[in-house]
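1. Next input, structure requested:
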Amino acid sequence: MVKILGIKLNTEPKTEILNRIRSWLSSPRQHYIVTPNPEIVLLAQKDEEYFYILNHADISLPDGIGLKFAALTLGKNIPRITGSDLTQDILIMAQESQDPILIINWEKGLSSANDISVALENIYPRLQFEIWDVDRAEALKPDWKPRATIAKIMFAALGAPYQEKFIFHQLAKIPTVKVALGIGGSFDFLTHKIKRAPKLMRRLGLEWLYRVISQPINRKKRLKRIYNATCVFVVKVINWRFILPFKYRPNVACLLYKIENNQSQILLVERTEEPGHFQLPQGGTDGLSLKAAAIKELGEELNSGKFTVKAVFQNLYRYKIDPKKNGYNRAAGYQGQKQGLVIAEFNGQDSDIRINFWDHSSYKWVPADKLIDESHPVRREGYKIYLKKLKSII
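-> Purely as a prediction, here's the structure:
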């Protein structure tokens, strides 16, 4: 396993991956596979839910020469396994084992259900399959309901990030499926809506470039995608690998309190990745002022804007990040964080708080005099400073 910009990638050869998939078909548990490319990795930097979903896949395969080069900066030579190749390998496997497949197809994609059906019948005549054309926005809604199916393998051809989010949120509603994977436009090659890159480009790892050039999108969008997958990604990787390890990430801690029975109660949240690790809501400032960053962070983590900022304190505490315990943390790459503090008063009800599953698993209110004891040990030194600031304003 290797991480590129915080995204986990498997390093096993394709034969081992296929053997694992084959064994999962008789497993009682459901599994899902993702195939990140540089564009997807960049997208995950701006979408915390997507970041979480990618990192919780059972298999994450590097699809793109950019990821292979990025891994080389870590001294890792990882195999490149494209989603298109994996799709065809699994289709062959399913035909041989007679395991039925289900294709979740974007109704506005290049290939219609009929196009895919004709192609599969010609190429894999003994394959058992069914195809559902869906509106990808509707398919992500909590009340989405699937039809009855006996499929054991599911391909989601909805494009990123829709297909991965669909699998994560809706797979449990299709209990017969044991293996699900997001494959983007892989079926467009089988239907000949898009020609596959010449073998030389594939060997050089430039299939993504050929695919972008071939897609029927406007020139401006095409150039933007090429720019992101090359220039932006390369700069991000160089910065992440060789510059950030010497820097501290600007960060804001959000001390949210309420007054009950003349006593201050402070909100603590439990990290999803570390059960029992309670802390104040916090996050990177990402170029914003401390106040703006705190408002954004509380809004995103609690899904509530029912608070009033009371005070802002710059540069109160600095700490290093333990790389072995960093877990799900987009600050990965920095040697540590330099933290300011924003104190805000909560003026809503507990029912107004809806924490995001990718950030936190629970929350609790604790008396101010119990904050240190109730917080994770690594947080306590900084929180002693923050408590003094709270007492100075209330």
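2. alpha carbons only for contacts and neighbour counts from here, please
-> Noted.
3. start to end distance for stretch 361-374?
-> 16 Å (C-alpha to C-alpha, to the nearest Å).
4. which other residues reach that stretch?
-> By C-alpha atoms under 8 Å, 6 or more residues apart in numbering, the residues outside stretch 361-374 that reach it are 263-272, 275, 278, 355, 380, 383-384, 387.
5. buried sites along that stretch?
-> Buried residues in stretch 361-374, counting neighbours by 16 or more other C-alpha atoms under 10 Å, are found at 361-363, 365-368, 371-372, 374.
6. From those, which land in strands?
-> Residues of the buried residues of stretch 361-374 located in strands (DSSP state E): 361-363, 365-367.
7. how about CSV for those residues, with distance to T191 added?
-> Converted to CSV, these look like this (distance: C-alpha to C-alpha, whole Å):
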residue, distance to T191
S361, 43
S362, 47
Y363, 49
W365, 56
V366, 59
P367, 63
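8. Show me which of those residues is closest to K258.
-> Of all those, W365 has the smallest distance to K258: 8.8 Å, by C-alpha to C-alpha.
9. Could you also give me the structure for this next sequence, so I can compare it with the first?
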Amino acid sequence: MELLGVKIDNFSLIEVLQKIQGFLVDGGQHQIATVNPEFIVLAQKDREFREILNRADLNVADGFGIVLAARLTGKKIMRVAGVDLIENLRLRLGNNKIFLFGGENGAAEKAARDWPVVIGFSENPENAVELINGCQPDILLVALGAPKQEKWITQNLAKIPSVKVAIGVGGAFKFLSGQVRRAPRWLRRIGLEWAWRTIMEPSRIMKVWRSVIVFGWLVLKARAIAAKDAVG
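-> This next block holds a predicted model:
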């Protein structure tokens, strides 16, 4: 489906993992985006970012707001949270070599300690391509935040030929390293993980504003325009 000009793929977590398994053996290089409401908001004014998302091999719906917005248009889409995707990569695709790039405050290093197939990590963008090439990973997880991580992957993936799958993962390293505790499952089920994260990380308030208030307004505005066009 398309939401405010951005492509969203409707796959379950299991289907996404199957897609990734296929990407790893088909001989190509593939970019995956974990699209949340903030991505949609940023893409409205950042044409380059929007085009990158629409060219990505797979865009998963990472955010309850995406699910709700789809319902308003009469469509059903399955949520695949970025953290859940990475956790399942760790459990189900353990034979593939992984490199962690990005994050801050040592999150990538801490996450790597409990993940034996992680063969390298770096927070420094300046020499990242050289370090990644030296490790020859199959999967690259990039945690620079949107849209920086998606743009970095687009600009550099061809320079890292061993990488078959590159995924922008936002703040996932914070959870994998234990730096930030994830919301209880019941809060995730009712779509309030964003509120939990705001309490745990008050500095995220602008992200929440874009993801909840601005995104909600854009969706309702688009819905009203569509309804008016249908009548007139």
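10. that older thread, got CSV for the buried residues of stretch 361-374 of the first structure, with distance to L302 of the first structure too?
-> Rendered in CSV, the data for these read as follows (distance: C-alpha to C-alpha, whole Å):
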residue, distance to L302 of the first structure
S361, 11
S362, 11
Y363, 10
W365, 13
V366, 17
P367, 19
A368, 20
L371, 19
I372, 22
E374, 20
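11. and of those residues, the nearest to K152 of the first structure?
-> Nearest to K152 of the first structure out of those is S361 (C-alpha to C-alpha; 30.6 Å).
12. For that closest one, give its distance to A180 of the first structure.
-> The spacing between S361 of the first structure and A180 of the first structure, counted by C-alpha to C-alpha, is 25 Å.
13. what does K165 of the first structure give?
-> 12 Å.
14. more neighbours, these two?
-> Just comparing K165 of the first structure and A180: by other C-alpha atoms under 10 Å the higher neighbour count belongs to A180, 24 against 19.
15. if I pick that one, what's in contact with it?
-> 30-33, 153-156, 167, 171.
16. cool, L390 of the first structure as well?
-> Neighbour list for L390 of the first structure: I343 [criterion: C-alpha under 8 Å, 6+ apart].
17. So the most centrally placed residue in the second structure: helix, strand or coil?
-> What sits nearest the mean C-alpha location of the second structure, by C-alpha atoms, centre = their mean, is T34, with 2.3 Å. Here T34 of the second structure is strand, with the state taken from DSSP: H, G, I helix; E, B strand; the rest coil.
18. roughly how far apart are E201 of the second structure and K207 of the second structure?
-> 11 Å.
19. ok, those two, which is more surrounded?
-> K207 (15 against 11).
20. On the three-state scheme, the alignment partner in the first structure of that one is what?
-> Using TM-score structural alignment, the equivalent of K207 of the second structure in the first structure is R225. Recorded secondary structure, R225 of the first structure: helix (three-state DSSP).
21. Check V237 of the first structure too.
-> Classification of V237 of the first structure using three-state DSSP returns helix.
22. That one maps to what in the second structure?
-> By TM-score structural alignment, V237 of the first structure lines up with V219 in the second structure.
23. residues touching its match, list them.
-> V219 of the second structure sits next to 4, 69 when contact means C-alpha under 8 Å, 6+ apart.
24. follow-up on the earlier one: so which of the contacts of A180 of the first structure comes closest to D99 of the first structure?
-> Among those, I153 lies closest to D99 of the first structure (C-alpha to C-alpha), at 7.4 Å.
25. can you list the residues that contact the helix or strand containing L17 of the second structure?
-> In the assignment (DSSP states H and E), L17 of the second structure maps to helix 13-25. With contact meaning C-alpha under 8 Å, 6+ apart, helix 13-25 of the second structure is reached by 29-30, 80, 85, 88-89, 93, 138, 164-165.
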